[in-house]
Every structure is written in structure tokens, then in C-alpha cells.
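J.: Sequence first, then the predicted structure, then my questions.
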Amino acid sequence: MVKAETGGQDGESELDQLDRMLHALQARLTMGISPAAVQAARADWLMHLANAPGRRLALAQKAVEDALRLGVFALRAATGDTSEPPFAAAAGDRRFEDPGWAALPFALHVQSFLAMEQWWQAATQGTRGVTAQHTSQVSFMARQALDRFSPGNFPWSNPEVLRRTLAEGGANLQRGAQHLLEDLARLLEQRPAAGSEVFEVGRDLATTEGQVIFRNDLIELIQYAPATKQVRPEPVLIVPAWIMKYYILDLSPENSLVRFLTGRGFTVFMISWKNPGSEDRDLGMDDYRRQGIKAALDAVSAVRPDSRVHACGYCLGGTLLAMETARMARDGEERLASMTLLAAQTDFSEAGELMLFIDESELAYLEDMMWARGYLDTTQMAGAFQLLRASDLIWSRAVRHYLLGEREEPFDLMAWNADGTRMPARMHAQYLRDLFLDNRLSRGRYAIDGRPVALTDIRVPVFAVGTERDHIAPWQSVYKIRLLTDTEVTFVLASGGHNAGIVSEPGHPRRRYRMMPMAAGDPYMAPEAWAAQAPSTEGSWWLAWADWLEARSGKPGTQPAMGAAEQGYPPLVAAPGTYVTMR
């Protein structure tokens, strides 16, 4: 048996590791997507389509009808009438909002593109016999391919670019070329996106006053100084996702969730995850649970020994929190006053497009890719997130930067987004296999300490937040916590996406949310029915959450000490700590 220095597993031969090396090299060219998974989806679709002559005739008929509609529009457009175009862009598609797209020849360009887009959407969906996953995969791949050929991506077919080029004598293209060279240099040198260096952690971001009171090999725990003379006895422990730096919840002072909570009279604790390297390849899900949430709860209980804790988890941190909450319920540990889940899934059967290609083939490919380094690199994750909204996050941004010659004004969320983290190979493989592929948590088959945990054991009240435009954790999937628990659930559907919908401070313009509590004994309500009945409120859901927490807290009392030195939790270093700045 041979065990390579790069992380080979017991029982693997040198030939097995040769396969791993090959797959790891291939993964760099395919953005981590298994070619076998792609070909399997394509073959499933093509074979069933080839064996469905009626379906092919229907698609041919649609193509002819669409061509006739396009021809009629072209004839009307030749007379100057471009009103009532036959094809409309999808909801939220802002690529063709410029008034110039209504004039010839650009109106024909965009209508031809939209016709082709809609035809391919019809062609890749609805073929009987194709698995649901393969249908979604083929549709996704077709959309990614078509997005490349949008008329807005080329200077000669984009009216806004042509107008700008004529007005500036081509200076916009010169600036765009400079932007492209700068971005390529940053990519090769592994530097963050242009403009993000304006913000510095501890100076502009993550500035709420506090102290690190505990540190182990995986986390630093930050305790924040209260902003009120008296505080609620129940502290708030926040568990962010380890895929992100914690300070998305402590951005600038005006949009810091931490600062908001301390201003409402809560003692707040925050987990700051270590950015793992190759040496951490063997850290698993149980390490994140024990050294993360469990260790943090022990420290919080030392500071506030007579109080239960309001625990809050964001994204993957919320999933891990739900696991540990179920484990505590199973073992009779009454440590929590409530559980809040922010854009966090507990059932992964409808986990969104991010996990479209997760099957055995893709998992083996990802495991081999991570085997070479010991972790999933930040560029792999960033690329996957961008592909979910390629028209906005890739192509429209490229047009803005390289054709119009514009740069976005730096802002705090952009700087945070450029400050990525890695994920240990073992933990990420376990997470994908046990949760996304096998969906063990929702089925009562996820084992902790050798015994399964069940979400139905949870009895503390739950506050769950989903966001309307979340491509990572679709709100209908987040809503499933109502189906999986036998406790009071207050669900909130907030405007915005996975990040901007959570960073929704009071006073932020155009923010709204729907909120409706559901008691443990209430009949189950489907998510669409819930959304139809839940009243809509203008403003920030933060205010509603603070009211909800206060209603489940004791009367305000004296401020706690910073840390608990006599219990082994002395203040170590001022916030934001050291782990958050690790590269």
C-alpha cells in the first residue's frame, strides 16, 4: 500500500493515485465539473429526444412559428414600428433595458436572441423519460452556452457601447482594455478584485468593539461590548458559514447586524472560522460541530452561566446549528432559548442550481480535485456562484468593465465577497455526500456520536429567514424547516438575495419582508400558500427579529464581564481577532 504525501488514502495503490492526479489536473480546466456527469446528462436527453419523433416535430413546429413571428416583427420594424415585440426577456433580465435596443437593427438582434433562448428552454425541458436532474442540468448548460452569444456582449451589436464609443472616440474601449489587463494580472497573482483594497478589516469593516475570549485550532470566539447600560440575560451566539468570513454580519457600522443587536440590548458572541490550509485536509463535519458550535456554547455558558442562549446560524452555519440543536434535544441538553436560521437549509432535496451536478460521478471528481491540495479553493467556489447568475455576474459585468470602460464604485459587500475562504477536503466531501446527495439530516439518518439525530426532536422556537432571489438556498427549501420540526416556527421571506437579503439594515431603501408565525399544532401550509397569506411589511426584518428575540428573553439586567478568566476564557485580543485576516 502506498500513501502519497499529497493526501492519499489507506488502501490506495500508486495506480489509484495516478487516476486522482489526472482528475485533479482535469478539474482545473473544467471548473471542477465532472465531464462524465455532463455527458451523462447530455446523453440521457439526446437519447430520449431521438426516440420521440412527436416531440421533435413539436419543436420544429415551434421553430417555424417563432421564425414567422420574428419575420412579421421585422416587417413592422422596417416601417418604424418596434412596439409589441413577440419575445420578452425573462423576469429580472436587465441586459436589454437600454432604450437603444428598441431601434433597428438592435431590436432584431435582441428578438432573435430571445427567440433562440426560449426555443432552447423548451427543447431542454419536457422530454419524457429524462430524469429531473438531467433535465435541469441540460437546461442549465444550454443557458450558459447561450449567454455567451448575447448581442449585448459584443461592441458592434450593443447600442449602449456603440453610443459610448462614438461619444468618447473609443476612450471607453481603451479604458476597458486596461481594466482587462489589470483583472488578468490580479487573477494570475491571486489578488482580490480591483477596488476591494479600499476596505480594510478592523478599520473599515468588522469594527464593532469586542474581544476574542476563546481560540482553538478552528475558531476564535468574539464577545462584543454591549451598547446599552442594561442587557438581556440571554446572549446571542452567531454561527456564520465557514465558506465566508464572519464579518458579512459586521460590515460597515451602518449595516452591521452585530452592532444592531448590541444596540437592542443583547450580548453578542460571534464565531470566526479559521481559513483552512492543506494541513487541515482531515478536518470533518464533526470537528466543525465540536470545535465550532459546541466549544463556542461552552464559552458563552461560562460568561453567562445561568442563561440559555439565542443561537443563530447563517447558510452552512445554520445547517450545522440545526444538527447540534437536534443533538442537544436528543441528549436532553437544554442550553438554547431559540434557534434562528438565516438562508439555511435542512432539507437538500431542492437545494437549487448550485448542486445541479452533485451525483456520484461529480463527488468522486471533486474528491480527487481536493485530494491534490487538501481543500476546495476559493476560486472554485466563486466561479460556481457566478455561474448561477452568469448574465449578471459574468457577462453584464464584463460589458460594463471592458466595453463601457466603467468600474463599480467600491462598497463593503464587494470587499467582503472578494475575501474568500477555503474548505477542508474531508469536511466538504462529507457535507456534499451526507447532506446534498444522501439528504441524511432531513431523513433522520445523520449520525452524531454514533446515533442519528432528528429535527423533530427540536422544541425551542425557530425563526427562519429565506430570501426571494436566493440561488444558493432557495426560500422554498429553507421553508422546509416547518415540515421537519414539531415546534413553533416563525418564517420570514425577505426581499433580496442570499447575501443582500440578510444584510438588510433598518433604513435601507426598497426593503420589505413577509412574516407569519406558525404554531406547533397548526396544519402544514405549503410555501406558496404561506406566501399568499403572509402580510407584507416595508422595511427591515431585523426589527421584527429583535422584537421576536426580546419576547423570548428575560428582563434586562447588568452587563456581563468581558470573558470569564476564572473559567479559562480570558480576553485574548481585540476584535476582529486574527483568524479573520488569515489568507
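T.: That came through fine.

J.: switch to C-alpha atoms for all contacts and neighbour counts from now on
T.: Noted.

J.: What is the neighbour count of the nearest residue to Glu409 once chain neighbours are set aside?
T.: Distances taken as C-alpha to C-alpha, 6 or more residues apart in numbering put Gly195 closest to Glu409, at 7.5 Å, once the chain neighbours are dropped. Other residues within reach of Gly195, judged by other C-alpha atoms under 10 Å, total 15.

J.: so where do the helices sit in the stretch 351-500 of the chain?
T.: For the stretch 351-500 of the chain, applying DSSP state H, counting those that start in this stretch gives helices covering 360-373, 378-388, 390, 397-398, 412-417, 425-430, 475-478, 481-484.

J.: want to compare, so here's the second one:
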Amino acid sequence: MIETLSVNLAKAAMTAQAAIAEAALAQADRPAALSPDPFNVGPAMNSVMTSLAARPDKLFAAQADLFNRYMDLWATTARRVSGEEPPQPSKDKRFKDPAWAENPMFDVMRQSYLVTADWMNGLVSSVEDVDPRTKRRAEFFTKLLTDAFSPSNFLASNPAALKAMAETNGESLVKGMQNFAADLERGMGKLKISQADYGKFVVGENVATAPGQVVWRDELFELIQFDAATDQQRAIPLLIFPPWINKFYILDLQPENSMIRWLSSQGFTVFVCSWVNPDASMAGHDFDDYLEKGIYRATQKVMEQTGQDRLNTVGYCIGGTLMGAALAHMAVRGDKRVNSTTFFAAQHDFEEAGDLLLFTDEHWLNEIEKQMDAAGGVLPGAAMADTFNALRANDLIWSFFVSNYLMGKEPAAFDLLFWNADQTRMPKALHMNYLRSMYGANKLTKGEFEIGGERVDLSKVTIPLYFQASREDHIAPMNSVYRSAKAFRNADVTLTLAGSGHIAGVVNPPSAKKYQHWVNPNLPATLAEWQAGAEEHPGSWWPHWAEWLHARSGEWVAARDPNKGPLSPLEPAPGSYVKVKS
């Protein structure tokens, strides 16, 4: 047994060393790092430390607090050694293994870490005389640091990993280092942690399988019309504009959670704009292109296909930001083709846009611009994925680091995480304009954003709008979405707050019977006031939205066949653009 363990430990070490050597060679062929501190963390931490140094009384009190916490911990540990019952298992997923509570050594290690991490994060948060965004940057990266140093992330201090190594005579570690090597190879020298068993999914075969036809294709998008699931459909069609940061099939993962299939089953004629995965030839495409050649062209093609003179639209995430600007542009031009619009997790007011604001200071924008130049004028899909992963490091980085490498497990076949890793590129002109104009200057809400030759004003929009926000959304925070809804002050606005986060809050079919949602017909000054007057309902918000949408979708007409419209079908859904990898 000992001999087998020794052989496997040596094999694991050699596998890791070889992988790191190969990664070093791959990195050597890449351009040098643009900056040693691309996120501008140094100045933020320097501001915090300077503030603390100016208040020695506060620093002394913090040190005394840490000392007292350690004394309490040692007293608790002494009682444990004397026979006191172990504490209840932690609700923190990192420490779910019973040994973290039952074994005094691991218990004191866990609690020492939690005390220190909480103290460090609290110390940074206690600073008062620092610019709020600078302080938030320091808080964010301090949290990243303390998350990284959790004892659960190291083999020697993770009881579950040690147990697996002992039970398998080291084979778990061999497998883990093989996973590590495979992820380094997949990332071409950069560690690209697998979050799902990507080989288990094929777009168009077991994800994105709702039946339909591509009825239009140009250089920017494919227009997909989905098959009817009822004998009659509402006259006014529904056109969905998903974010171009990801692919549309988040709304069509599996038959049981497909919003597209569900909408069809409710009698709506559903179209989706499937954006192209842009390459360097599209580096100059900007909001004007996505407005004129995207929203307006898709709108016109849907009307041609259905014979209607108006339609309802959905804008999801950044697709909703563009859709909001388009509505304001249409208001200026007197364009009344859009009958109503629904926004999923969409922001138009970016004043309180959450932690993504930390990635939009001018220092980082200059860095990312250079990165896009080096990539031929597009933002690589992996860059955006890395940013989103950093926002939830424990869930999207460290949990897989432990499972894949320390435990030697294979990632599960999880459709949502397969989609999450299927990122798209973004044109430089569009992305930089988005970051600078929206996150940086908040121009859209201020009435200073120019698109399609017009300076647009959201207050000019008067059509019915339905806003969906999610209570735990970290990308489009609920307060940010609420501020966005208030920005359309002359529109007929309905807002619903869903349970869960940015994805699960949106994709929550009624059949799942999960979470809850809140409704309030009024739109008072603040979200807190809205919540105080809101009524909670169990389960999905989809039926509430469908009722609202039915009332704005016209009469019932005979079901439409995508194969029999004026536009000739080009290929079955989900089309070709969605299958292009970054």
C-alpha cells in the first residue's frame, strides 16, 4: 500500500511538473503582460493602507479585536480537547466535509482561517475617507485573496482530499494532476479550469433543440423562427434579442427548462436573433451597426415573415441595454413598430451596476483595449469568462479547483455550465463604447448617449415595458435594474422581482416549482419602498409575464409554419452561428 502510494505521488508530481513546463513554453510564445497590475489594485490598496496609517487608534483597536478573536478561538479549542461536543457542520460549502468539525485539528484550522479572513475583509471595509469605488476595488480584491488562501484549497489542509488520496493510494491525485495538465493544454498554457464535462453536450443535439427554422441570415445575425406548439397563436409575434456576450440557447438548454419551448406552448410566435460570433473583420462594428443591421433589420424581417405591422420584443442583459437605446431612438424618429418590450436582467442606469464597475476604470480599459488590439480587434471569449468567474470565485473557480485537481473527480455533465463556458468574442469598437459610455459615464440614463445619428432620451419611450430583476443577481443587481425601470418615467412599466440570480432567476420554468417572485403594480421612488409593498408568490414568474404579454399580443390567428412564410428557410434551428466556437 505504501509503495503504491509512493509511486502514485511521484507520478502525480511528474505529471504536474511536465504540464507546468509545457505551459511555461506556451506562455513564452505569447506577448509580454501588458501591465504588472492591470486591475489597478496597487493604488487602491495603497489608498486604504494610507488611510489606516493615518488612524493609529483605529488600527490598534483592530489589532486588539483580532487578538481577542484568537483568544476566543483558543478557549473553544481547549474545551474541544477537554471533551466538548464538536460544532454543527458548517453551512459554508467549502467546509461541508464532517472532518472540518469533528477533527479538532481541522476545526481549529478552519476557524483560524475564517477569523483571519473576516478580520481582513472587515478592516478594509472599515476605511471611511477613501473614494467609494477605490474602496470597493480594495474590498473586492481582498476578498479574492482571502478566498484563495482558504485551507480547503490546499491538499495538505483539506481532509476530504487527504481521505480520497489515502483511500485510492494516491490515484485520486494522479487523476487530479492529469485533469490539471489537460486544462493547461486546453488553455494553451493558461489554466482553463473545466466546469463541466464539455464532451457530453453538442449544440443542436442535446442542447438548443427547440424545433424551428433559420429564416434569415446576414453578416451580423441569424433570425430563427420556432415551430408552433399550438393550433392558434397570438397575432403579434415575439422577437428576442439575447446578449451577444453569450449564446441564445440559455433560453433553450433542455426541453424541460426551455423558455422558447414554453413560450411556444403558450401560443406565442417566437423569433430569436442569434448573433454572429464576430472575428477580426468586425472589429469596427459599434452600437450603430447592431441597431441598424441588428435590431431594425430583424424587426423588419419578422414583420415580413408574419405580415404584421408591429411586434413585441425581449431584450436580455446587454441585449436589453441595446433594446432600450433602440426604443429611445425609435421614439425620436416616430417609429411605432415595437408594441411592447420585456427586459430580462437588463441595465440602462449603470450608477449602481455592481462589481463589474470595478473592471471599468480607465486604467483597466486601456489594458483591455491593448488586449483586443493584440487579438486583432476583438475581445477573446475567455477574457469575459475570466471576469465573470472572478465575480464568484468560490463557486466558479475554487470549487472546481478542489474537485478536479485535489480530489481527482471529473466535472459533471451540467448544461448550464457548458453554456457558461461557450463564450463569444466581441468587437472592439462596440465593447469599448459599451464600457466607457454605459459603465464609465452612464450616458444612456443621462440623455447623453448617441446612437443612429440621434442623442436619445429614455423618457421619450411611452410603450408598455416589463422589467424582470433577480434578487441575488450580481451582474445586473436588482437595485440597478430598478433604477433602469425608473429611467423610463413616461412608459407604462411593470416590474417583477424573481428569486435567485442572473441566470436561474430568469430561467425558472413553472414545472420546476422553485424559488419565488414578487409583484407590485406601483413603481415608487426606491426599490426598498417597492419591496415593502410587493406581494410574494411561490414559483416561477413566467406565468405572470405571459399574462401581461397575452394582453399585448393581439387576437388569436392560425398557427404559423416557419417553412411557409415569405422568407425561405435556410436550415433548421439552432442554425450555424450558435455553433461557432471562440
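T.: Structure's in. What do you need? Note that the coordinates shown come from a computational prediction; the quantities given were computed from them, not determined experimentally.

J.: Out of the helices of the stretch 351-500 of structure 1, the one nearest Gln178 of structure 1 is which?
T.: Proximity to Gln178 of structure 1 (C-alpha to C-alpha) singles out helix 397-398 among the helices of the stretch 351-500 of structure 1, at 12.7 Å.

J.: Give me the mean deviation of that closest one from structure 2.
T.: Superposing on structure 2 places helix 397-398 of structure 1 at an average distance of 1.3 Å from its equivalents, by mean C-alpha distance after the TM-score superposition for structure 1.

J.: about what we covered before: what's the most buried one of the helices of the stretch 351-500 of structure 1?
T.: Using mean count of other C-alpha atoms under 10 Å, the stretch among the helices of the stretch 351-500 of structure 1 with the largest mean neighbour count is helix 475-478, at a mean of 24.

J.: equivalent range in structure 2 for that one?
T.: Using TM-score structural alignment, the residues of structure 2 aligned to helix 475-478 of structure 1 are 478-481.

J.: Might you report the residue contacts of the residue nearest to Glu409 of structure 1?
T.: Applying C-alpha atoms under 8 Å, 6 or more residues apart in numbering, we find Gly195 of structure 1 in contact with 409-410, 415.

J.: Can you tell me what it aligns to in structure 2?
T.: Alignment note (TM-score structural alignment): Gly195 of structure 1 maps to Asp197 of structure 2.

J.: for Ala60 of structure 1, same thing?
T.: Using TM-score structural alignment, the equivalent of Ala60 of structure 1 in structure 2 is Gln63.

J.: what about its match, distance to Ala54 of structure 2?
T.: Summarising the geometry, the distance separating Gln63 of structure 2 from Ala54 of structure 2, computed by C-alpha to C-alpha, to the nearest Å, is 15 Å.

J.: For those two, indicate the residue with more neighbours.
T.: Regarding Gln63 of structure 2 and Ala54, a neighbour count based on other C-alpha under 10 Å identifies Gln63 as having more, with 14 against 10.

J.: Where does that one sit: helix, strand or coil?
T.: Following DSSP: H, G, I helix; E, B strand; the rest coil, we place Gln63 of structure 2 in the helix state.

J.: now it: how far from Met120 of structure 2?
T.: Distance, Gln63 of structure 2 to Met120 of structure 2, by C-alpha to C-alpha: 10 Å.

J.: Next: Tyr466 of structure 2.
T.: In this view, Tyr466 of structure 2 and Met120 of structure 2 are 42 Å apart by C-alpha to C-alpha.

J.: likewise Arg69 of structure 2?
T.: Arg69 of structure 2 is 13 Å from Met120 of structure 2, where distance means C-alpha to C-alpha.

J.: residues making contact with the helix or strand harbouring His537 of structure 2?
T.: When elements are assigned from DSSP states H and E, His537 of structure 2 belongs to strand 535-538. Judged by C-alpha under 8 Å, 6+ apart, the contacts made with strand 535-538 of structure 2 from elsewhere in the structure are 513-520.

J.: quick check, nearest of those residues to Ala182 of structure 2?
T.: Taking C-alpha to C-alpha as the measure, Ala182 of structure 2 lies nearest Lys514 of those, at 36.2 Å.
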